[in-house]
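# Mind looking at a prediction? Sequence and model below.
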Amino acid sequence: MSLLVFANVVLRYGFDSGIAFSVEVSRVLFVWIIFLGAVVALARGAHLSVDTLVTLLPRRARFACFLVSYGLMLWCCWLLAKGSWSLTVIEWNNRAALSGLPVGLTYAAGFVAAITMALCLIVGLWHSLRGTLPGTWAGRNATEPHETVLPALSSEKMQ
């Protein structure tokens, strides 16, 4: 996508020509990259979270908040999947003017992301029901450094 846009800019301003379909193709690729990046961030637990209240709660209350939170996120995934699928079906037979790509391909990114995020959330729920909560929900504070002891440092302290 970057090469396509760069080549189009060079051709447009340097040679007074350009790649006609580059704007449409780069827009579709950008939407797909954003949605797939959101899936990766969810899978890694890298989305922003405010855990001020959750860390103060006892374990059972944290677990209840975890279940409510994941339930709401699954509901949002359902809404995103339903809406994206509807728009994909509606727009699939419409073609972009220059590239000829189906317009529904852009909306399909939301559908794929919603399904993949829902799977990640279901796996997280499965692990939590088996006793393993993710970091914040388990009561670990993300600002505290992890306790790791390097072998070289522990042997130096012993001398």
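Yes, it's here. None of the values given here were measured: they were computed from a predicted structure. Numbering: from 1, shown residues only.
# drop to CA atoms for contacts and neighbour counts, all remaining ones
Fine.
# Check which helices and strands the helix or strand containing Cys65 is in contact with.
Taking DSSP states H and E as the criterion, Cys65 maps to helix 59-91. For helix 59-91, the elements it packs on are helix 104-129, helix 135-138, judged by 3 or more Cα pairs under 8 Å, 6 or more residues apart in numbering; DSSP states H and E.
# Use this one as the comparison:
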Amino acid sequence: MSGHYQPKGPVGAFVNTLEEGIIAFLLGAMTLLTFTNVILRYGFNSSIIWSLEVVLTMFAWLVLFGIAYGFKVTAHLGVDAITNLLPPRPRKIVAMIAALLCVFYGVLLLKGCYDYWAPFADLPPTSGRWFPTGFDTSVRSASFFETDQIPMLSWLRFLEDWVNYGERYSKMPRLIPYTMLPIAGGLILFRIVQATVRIWRNDAASLIVSHEAEDAVAEAALLNRDT
């Protein structure tokens, strides 16, 4: 697998462009906020007090969103030195076992992401140690928790009635940055299932293998030989 992904159809192209746009926006916004804060701090002895927390939040979003995107474009590193020695059929069996284990992990991850996020949204987390067996309504709501410095946006005031029982937020509730957890968990599981289907249909030889490091070493060796 080369790690290069070609979207299929207009819907696939739109989704791919949207995902890449989100990643580019997060990177750009993080860079702009950090650069602006440096200029303000060293040039005007001032700062945007909430910028560091926003940058940290965006970085967490970027990592979580990027994990799912990496599964999609097969950009994650994988060790296939042994599996490449196997004949095609045993290699596919090993790849399917690895894929199913990743699906199992994705289910656990999604459950953990939702269970952590749910109290901040005034929702009950799931019960059950491994798989959801229901909802635990005895867990206390954590919807009143706020971020440290991020200001509350006026167009999000509806959350005060929806999840905070009418109490006013002085800062943005943690619900907002933590919402990326179930979104990313769902996306990661979805992309793993997609990769598993590709292996089953013989459209891919392995789940997530990128040979970028191997290609870089080969390119460096070629340059050294030429010089």
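Perfect, I can see it now. Small disclaimer: the values here were computed from a predicted structure and weren't measured.
# Please state the offset of the helix holding Cys65 of the first structure from the chain centre?
How far helix 59-91 of the first structure lies from its chain's middle: 13 Å, per Cα atoms, centre = their mean, to the nearest Å.
# rewinding a little: which one of the helices and strands packed on helix 59-91 of the first structure is the most hemmed in?
For those, the largest average neighbour count (mean count of other Cα atoms under 10 Å) is found in helix 104-129, namely a mean of 19.
# tell me how far that one is from the chain's mean position?
That offset, for helix 104-129 of the first structure, works out to 9 Å (Cα atoms, centre = their mean).
# which one in the second structure is aligned with Pro58 of the first structure?
In the second structure, Pro58 of the first structure lines up with Pro87, judged by TM-score structural alignment.
# Quick check: Ile19 of the first structure is in a helix.
No - assigned with DSSP: H, G, I helix; E, B strand; the rest coil, Ile19 of the first structure falls outside any helix and is coil.
# What's the match for it in the second structure?
Ile19 of the first structure maps onto Ile48 in the second structure, with residues paired by TM-score structural alignment.
# contacting residues for the most centrally placed residue in the first structure?
For the first structure, Ala38 is the residue whose C-alpha lies nearest the centre (Cα atoms, centre = their mean; 1.4 Å). Listed by Cα atoms under 8 Å, 6 or more residues apart in numbering, the contact partners of Ala38 of the first structure are Ala113.
# Spell out the secondary structure type for it.
helix.
# Isn't the match of Ile19 of the first structure up against Phe35?
No - applying Cα atoms under 8 Å as the test, Ile48 of the second structure and Phe35 come out as separate, 11.0 Å apart.
# returning to that earlier point: distance to Leu74 of the first structure added to the helices and strands packed on helix 59-91 of the first structure, as TSV?
Output for those, formatted as TSV (distance: least, Cα to Cα, whole Å):
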stretch	distance to Leu74 of the first structure
helix 104-129	6
helix 135-138	17
